[in-house]
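Participant: This is the structure alone, sequence omitted:
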């Protein structure tokens, strides 16, 4: 498959509107065409740095929202009068719209403008965070969380599309995606630490207030830096496709999120899971017949898009499961406090920051395909190493192992984004990045209910259950690495 992209009028190399330049044989495996403009510089300079800062700040803010509230849930529940069984909705209310609407908003952004939808998402997210901060009862709080998820569903795919259309395919985009991936991973772990500190010192409402302030800060900077981005010809919105895929994703995410708390035996879980699968199957049929499909089936048939997203789904879902069971292990088996558990995962965040610095260099040296496979193999190997943890003073062993695993995990995250978006023309970048971010959100959602239940149902103790999860997890990751290595073995398919 060709990796060439369309170009527009020539702009300065460090301008956000800079066209994509043909790549040298070393970078992409293709020689530049005759009369092609000179390749863009490797380094990100000038105004583009500020654009990258704003886009990454928004991604970091959303990642922070995934975890900052976790350790505050017991305090929140007592303050608002929410039962333990109802607390899951503090997470699910955000996860449903943030995952369910991503693909739809990725296409809507191509229609109405990525900058416009990005700014709209920031306004919704910030207002929803304020509503959650001052919530006076559970209904108001959960409404705020749902609106936060809706805002995040607009921010994430548009931010990624603005990033990939701002930076030319090659070293600049690899670096930009590396920084973005690092901050997303760092935001998740920093959120766990901040959540404990802020809840203990300022109360749980401060965690939501922090998000409102962050959204306002990005909203002040973004309008003056971001330029509008949309295809020259505006396609029609595929309404049947939008209804079936959004309904299917919402149903599946609801079923899996609920199963994480109550298991798969509940009637509502089974019904919504079946409905979700049926709607997603109907979506495939609708897209095969639509004149202007929401998702181009030929795009999904590209090996880079299909297998790149498989790699992203596996690394997100399996690593989120590791974090979940290690949280149980550290608190329930080793009796660490929630605050100290958050500090343990803070070490993972530091390791992610280091990995984010080197991952783009590794991609430039050995290629995104090999980096993805190596990242998955490394993640699987070090998750398997966690089987050596014990019931005594094993916290340090767990900390070091998960920190090393997170470094490989981040390499896989960055490289799969590079693989999926490489060779995709600007007019389809909203769709491609919508797929990338949908994979992230679905991965974060499905891993825990699918494997986390083993932690409490297998073996004679919680510790035995944790070891079961780790063993299955490592096997899945290594198997995925092998399949991707075979599927993308042709270097012309993925560099």
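Facilitator: Ah, there it is. As the structure is a computational prediction, the values presented were derived from the model and not from experiment.

Participant: okay, CA-based contacts and neighbour counts for the rest of this
Facilitator: Will do.

Participant: Give me the residue at the spatial middle of the chain.
Facilitator: Note on the chain: the residue nearest the mean C-alpha position is residue 440, at 3.4 Å, using Cα atoms, centre = their mean.

Participant: Could you check how far that one is from residue 373?
Facilitator: Separation of residue 440 from residue 373 (Cα to Cα, to the nearest Å): 18 Å.

Participant: same question, residue 118
Facilitator: Separation of residue 118 from residue 373 (Cα to Cα) stands at 32 Å.

Participant: what's the answer for residue 119, then?
Facilitator: Separation of residue 119 from residue 373 (Cα to Cα): 36 Å.

Participant: Below is an additional structure, to be compared with the one above:
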């Protein structure tokens, strides 16, 4: 519990600052995709991969990051993760090419976030009880929604009027504030030693998840499709081996990387499944709309942020409303309502995208989608974590945050696949039937369009001459 001589909500405010900067990156940088492609001399697929890899690294290292709490204590784990995250932020801010951005953003920030996220979950859970706990997790989920929601407008302002590098650089202010007020954080006594750490389980979990998501990412590269099946099957097999390895360690009385018996808990299991399902469309929404607005309507980064602002405000408002509703309605009813409303939003959005689409056309769908997402984010963490015992909180927070980020990574990867299908079907047919392609073959049209989209070009796709 929080010390009585300290500000009651100090713990959750620090946790919220941490979650805010972690979720800010992806949504803020989505509106800067064109600028990143040009300034770093790279392609849309590479930037998409960096965004997906960020969430993937978080998911892959989450179980390990969660277990380290039992060795170092949750406060030390949180602060160590914060320092690793800060180093990644500095590297990302100074990036001169896509590789440097990937190292700083995807890898270093991802590993740091994998240590921070489960620690914040357990710190908040251990610091409050009863209604205060529900409120704290509601605020925590709401701020996560805020980071994802207002990211586009922040990224748009920095990218258009200053530089995208300040998206990362500004996070150092929050990191400094967290370090200054770290005395609010509560420490836990270590229950394990380094020799108890399941290294084999950690390696299996990390590699299996990376292989699966990389398999999905490669679906956007037709020349690499031969490897997709191998990666996804290999990853799935390794994940099954990981689960069997965990069960073997438990049966032998050894400490597993994660207590997989948690997955037998019906409410906890459903909470994780719902988190994955909720994150997939959210990731797709935050990736594809900025890409569409930059490619088709030619909006700059700031106007991209303005276009997403109604959804941002809606997500924030209904995440806060959802936290209050939980005292009057059962969480499961709020969750079901959230899923139905967000599904309605995606249905509305599905019919508005064409070459004549304007900002006002996407607002109704994004607002409806935002209502559903806000309700979902306000409930999932508290409902899922409330289903486990206090001695299971570290493992439970690791699973929950791993699944959430895996869902986000998969969502970003899948939307790239759908974008590719759009290029190879609708756009190719449209160009061919218009007669603009001249004597180009179907394959040449596809190649030209793919290069055009990859480079986020603003001119016409180049025609290729027949050899």
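Facilitator: Perfect, thanks for sending it. Not measured: the values here are computed from a predicted model.

Participant: care to give me the TM-score?
Facilitator: The TM-score (TM-score structural alignment, normalised by the length of the second structure) is 0.82; 421 aligned residues with a Cα RMSD of 2.7 Å.

Participant: ok so, going back, more neighbours: residue 119 and residue 373 of the first structure, which one.
Facilitator: In this view residue 119 of the first structure and residue 373 are compared by other Cα atoms under 10 Å, and residue 373 has more residues nearby, 27 against 23.

Participant: Which residue in the second structure aligns with that one?
Facilitator: Superposed on the second structure with TM-score structural alignment, residue 373 of the first structure falls opposite residue 336.

Participant: Which elements pack onto the host helix or strand of its match?
Facilitator: Using DSSP states H and E, residue 336 of the second structure sits within helix 331-350. Where contact means 3 or more Cα pairs under 8 Å, 6 or more residues apart in numbering; DSSP states H and E, helix 331-350 of the second structure is packed against helix 359-385.

Participant: in the superposed pair, what's the mean gap between the helix it packs on and the first structure?
Facilitator: With mean Cα distance after the TM-score superposition for the first structure, helix 359-385 of the second structure departs from the first structure by a mean of 2.0 Å once superposed.

Participant: what's the offset of the helix or strand just after that helix from the middle of its chain?
Facilitator: Of the helices and strands lying after helix 359-385 of the second structure in sequence (DSSP H and E), the nearest is helix 393-422. The chain centroid and the centroid of helix 393-422 of the second structure are separated by 7 Å under Cα atoms, centre = their mean, to the nearest Å.

Participant: Helix 393-422 of the second structure versus helix 359-385: what angle between them?
Facilitator: On the basis of axes from the mean of the first three to the mean of the last three Cα atoms, to 10 degrees, helix 393-422 of the second structure is oriented at 150 degrees to helix 359-385.

Participant: Just the buried residues of helix 393-422 of the second structure, please?
Facilitator: Neighbour-count burial for helix 393-422 of the second structure flags 393-417, 420 (criterion: 16 or more other Cα atoms under 10 Å).

Participant: Next: stretch 168-182 of the first structure.
Facilitator: 168-182.

Participant: mind checking how far it is from the chain centre?
Facilitator: When C-alpha coordinates are averaged (Cα atoms, centre = their mean), stretch 168-182 of the first structure and its chain have centres 15 Å apart.

Participant: likewise stretch 444-463 of the first structure?
Facilitator: In this view, stretch 444-463 of the first structure has its centroid 22 Å away from the chain centroid, taken as Cα atoms, centre = their mean.

Participant: so how far does that stretch reach from one end to the other?
Facilitator: Using Cα to Cα, one end of stretch 444-463 of the first structure lies 23 Å from the other.

Participant: can you list contacts of that stretch?
Facilitator: 95, 253, 256-257, 259-261, 263, 316-318, 320-321, 324-325, 329, 333, 391, 464-469, 473 (Cα atoms under 8 Å, 6 or more residues apart in numbering).

Participant: corresponding residue for the residue nearest to the centre of the first structure in the second structure?
Facilitator: Under the alignment (TM-score structural alignment), residue 440 of the first structure maps onto residue 404 of the second structure.

Participant: Would you confirm that that match contacts residue 275?
Facilitator: Yes. The criterion here is Cα atoms under 8 Å, and residue 404 of the second structure meets it with residue 275 at 5.3 Å.

Participant: before we move on, the earlier item: how close does the match of residue 373 of the first structure get to residue 271 of the second structure?
Facilitator: Remark: distance between residue 336 of the second structure and residue 271 of the second structure (Cα to Cα) = 12 Å.

Participant: now do residue 70 of the second structure
Facilitator: Shown here: residue 70 of the second structure relative to residue 271 of the second structure, a distance of 23 Å by Cα to Cα.

Participant: Pick out whichever of these two has more residues nearby.
Facilitator: For residue 70 of the second structure versus residue 271, neighbours defined as other Cα under 10 Å are more numerous around residue 271 (24 against 20).

Participant: quick one, the strand or helix carrying the more buried one and helix 359-385 angle?
Facilitator: If you go by DSSP H and E, residue 271 of the second structure is part of helix 266-295. If you take the same axes, to 10 degrees, helix 266-295 of the second structure sits at 160 degrees to helix 359-385.

Participant: quick one: the helix or strand following helix 266-295 of the second structure aligns where in the first structure?
Facilitator: Next along the chain after helix 266-295 of the second structure, taking DSSP H and E as the criterion, comes helix 301-325. Under TM-score structural alignment, helix 301-325 of the second structure corresponds to residues 338-362 of the first structure.
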